[in-house]
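Q: Dropping the sequence and predicted coords here.
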Amino acid sequence: MGTLVGMGLALSAAAVWAMAPVLYRRGIEKVSYTGLGALRCLGYIVSAALYALLTGGTSVLTPPSLSLLGVIWSSSIAWLVVGDLCYFGALHKLGVSIGVPVTSSFPIVALVMSHVFIGEPLGPSIVLSVLLTLGGLFLLNKAQGTDSPRELRMGLLLALATMVCWSVGVVTNKVLIGRMDVAKLELWRSIGVTLGSVAVFLLKNPREVLDLRELSYRDVLEMAVAGAMGLTIGNLLFSYSLRHISVALATCLACARPFLAALFATVVLREPLTLRKTLGIALVVGGVTVMSL
């Protein structure tokens, strides 16, 4: 029974992570990337604070040491501010059904980075994983759906930047989890990401502040919900799944995310799902799955 619960939680995490970029894609049609980054933090900081207070009590409000807080905020800004701004750009240039599977191959970058910086071993499956993933990226590179070759190249560059930033965040996060409570870490991370996102927005798009008044309540709510889904709920579901099943099985199940994202994009955003695109997604998912075995 516990295994079924864990599998259900992991698949639920994949579904939440897949739906969030669909909402992000809708959001970047109405505001700038930096505006979306700031507005989604409304949902992120509220949901992270509620979770932290419910599970850890008021003790989570005590800040960590300045040195630890500096590491949390700097790594989180690289991961969830710079990385996600590049991610929004990749979604805009490539579309959800291509952008999500391309960026979903970031665990390969993270695996190599973790080997170099924290000494984690590289298994023999990594070679097959890289070959499968590169094959998938080649097919996605040839897929239709972008406006021009220049847009495609820019989208892929943004996707690469996303993968590097996310890998920095994931590797650093693994170290931080061993040093403090997860709920408290998530709360203080959300504060740093919110401050960073608002600062980037005000520095890059100061004139857009007044334009935000033109957004409807539904627009703002949708962006906030996307932030809560993508930054808090999905991560919590995945973490809880690990109480019942192995990391390898949970990762394999979470690899359903690109397929679900492509399905949601087809239904909600009317993005075409071609055979070449489907094969490309399958290879990327296969590559990440093999890596987790």
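A: Perfect, thanks for sending it.

Q: Every contact and neighbour count from this point should use C-alpha atoms.
A: Will do.

Q: Can you tell me which residue sits nearest the middle of this protein?
A: Gly230 (6.4 Å; C-alpha atoms, centre = their mean).

Q: what's it in contact with, if anything?
A: Val16, Trp17, Ala20, Pro21 (C-alpha atoms under 8 Å, 6 or more residues apart in numbering).

Q: and the first one, what is it in contact with?
A: Residues touching Val16, when contacts are defined by C-alpha under 8 Å, 6+ apart, comprise Met229, Gly230, Ile233, Gly234.

Q: Out of these, which comes closest to Ser167?
A: Set against Ser167, the nearest of the contacts of Val16 by C-alpha to C-alpha is Gly230 (16.4 Å).

Q: What lies in contact with stretch 236-256?
A: Residues contacting stretch 236-256 (C-alpha under 8 Å, 6+ apart): 2-3, 5-15, 285, 288-289, 292-293.

Q: Alongside the first one, take a look at this:
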Amino acid sequence: MGLGEALAILSALAWSAGVIIYKRLGETIVPTRLNLMKNLIVLGLLLPTLAVIGEPLPRLGAAELAITLFSGLLGIAVADSLYLTALNRLGAARMGVLGNFYSPFVILLSCLLLGERLGPLQMLGFVLVSSGVLVVGAPAVQEPAARREQRLGLLLGVASIALMAVAIVLVKRILETQPLIWMVALRLAGGIGGLALLFAWRRESPLPGRAERARIRWPVVLAGAFVGQYLSMVFWLGGYKYAPASVAAILNETTSIFIVLLAALFLHEPLNRRKLLGVALTLSGVACMLLA
């Protein structure tokens, strides 16, 4: 297993833990405000990280810096806010299903813009991984929900995943040649700047009100920011830095499998045969990707 592949799988594990935490937090905190809070916490974690590891400053031209910041604005300020909104409407399981759109979007954009190609074993891995997450995520029965809310949630979820794919492919070539943690910090700065502009445009305060502050569980917010944003973002970008974008995207698909396993472990949700079949298919697909 290469470094990029290992980081992509660790990113999926960290993000899946974050999704479960964010679902709970989203019940009491507005999605855009939750997004800003967790990103400010992560920025506070990245600054001492940079001081400790002593990475050299990135050498970016004006165009490369603009692309990096725009990638953060698109992928963090816009896509993450849409994702958290859709998560509140659809729940973690259905968002896991929508996550299947991520790797096809990245693969398509990588083929069109980066000239990447998948070999036969990697294509088999893609099919197995996608099949596994679909088996796991497909609801056995239709859950009662307002049709309008469901449609809006689906639209927001697909839009968020498409924008995440666009954002990472835009910055892929720059990421390959620059210090990893600095690139994480620059994209995060772009995301925070975008969220600040959004609050200014809406004429809303980015700070939670007194009633909202009383409901915030700060230890959970800190845990979600550290695991679901800090670790997952560093691992995620590291996967794209050290592995082809299409391979990293497919390995990121294991997120929904990790959600199932973590939900069974911490939320005591049953692991039925359908879920176990999905886990087996996905792990087989990951093995194909790693052996290719």
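A: Structure's in. What do you need? From a predicted model like this one, the values you see are computed outputs, not experimental measurements.

Q: circling back: mind checking how far the residue nearest to the centre of structure 1 is from Trp17 of structure 1?
A: Gly230 of structure 1 sits 6 Å away from Trp17 of structure 1, taking C-alpha to C-alpha, to the nearest Å as the criterion.

Q: So which residues of the stretch 51-200 of structure 1 form helices?
A: 66-77, 83-94, 96-103, 106-118, 125-142, 149-177, 182-204 (DSSP state H, counting those that start in this stretch).

Q: So which of the contacts of stretch 236-256 of structure 1 are in helices?
A: 2-3, 5-15, 285, 288-289, 292 (DSSP state H).

Q: which of the residues you listed count as buried?
A: The neighbour-count criterion (16 or more other C-alpha atoms under 10 Å) marks 6-15, 285, 288-289, 292 among those as buried.

Q: can I get these in JSON lines with distance to Phe117 of structure 1?
A: Below are these laid out as JSON lines (distance: C-alpha to C-alpha, whole Å):
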{"residue": "Gly6", "distance to Phe117 of structure 1": "30"}
{"residue": "Met7", "distance to Phe117 of structure 1": "31"}
{"residue": "Gly8", "distance to Phe117 of structure 1": "33"}
{"residue": "Leu9", "distance to Phe117 of structure 1": "31"}
{"residue": "Ala10", "distance to Phe117 of structure 1": "28"}
{"residue": "Leu11", "distance to Phe117 of structure 1": "30"}
{"residue": "Ser12", "distance to Phe117 of structure 1": "31"}
{"residue": "Ala13", "distance to Phe117 of structure 1": "28"}
{"residue": "Ala14", "distance to Phe117 of structure 1": "28"}
{"residue": "Ala15", "distance to Phe117 of structure 1": "31"}
{"residue": "Val285", "distance to Phe117 of structure 1": "25"}
{"residue": "Val288", "distance to Phe117 of structure 1": "21"}
{"residue": "Thr289", "distance to Phe117 of structure 1": "23"}
{"residue": "Ser292", "distance to Phe117 of structure 1": "19"}
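
Q: Surely Ala262 of structure 1 and Gly95 touch.
A: No. With contact defined as C-alpha atoms under 8 Å, Ala262 of structure 1 does not count as touching Gly95 (9.4 Å).

Q: higher neighbour count, these two?
A: Ala262 (28 against 24; other C-alpha atoms under 10 Å).

Q: In structure 2, what residue corresponds to the more buried one?
A: Matched across to structure 2, Ala262 of structure 1 falls on Val260, judged by TM-score structural alignment.

Q: any idea how far that match lies from Val221 of structure 2?
A: Applying C-alpha to C-alpha to Val260 of structure 2 and Val221 of structure 2 gives a distance of 22 Å.

Q: Val158 of structure 2 too?
A: In terms of C-alpha to C-alpha, Val158 of structure 2 sits 25 Å off from Val221 of structure 2.

Q: And for Leu43 of structure 2?
A: Leu43 of structure 2 sits 14 Å away from Val221 of structure 2, taking C-alpha to C-alpha as the criterion.

Q: what do you get for Glu176 of structure 2?
A: Distance of Glu176 of structure 2 to Val221 of structure 2, computed by C-alpha to C-alpha: 31 Å.

Q: Compare those two (neighbour count), which wins?
A: Legend: neighbour count by other C-alpha under 10 Å for Glu176 of structure 2 and Val221, higher for Val221 (20 against 16).
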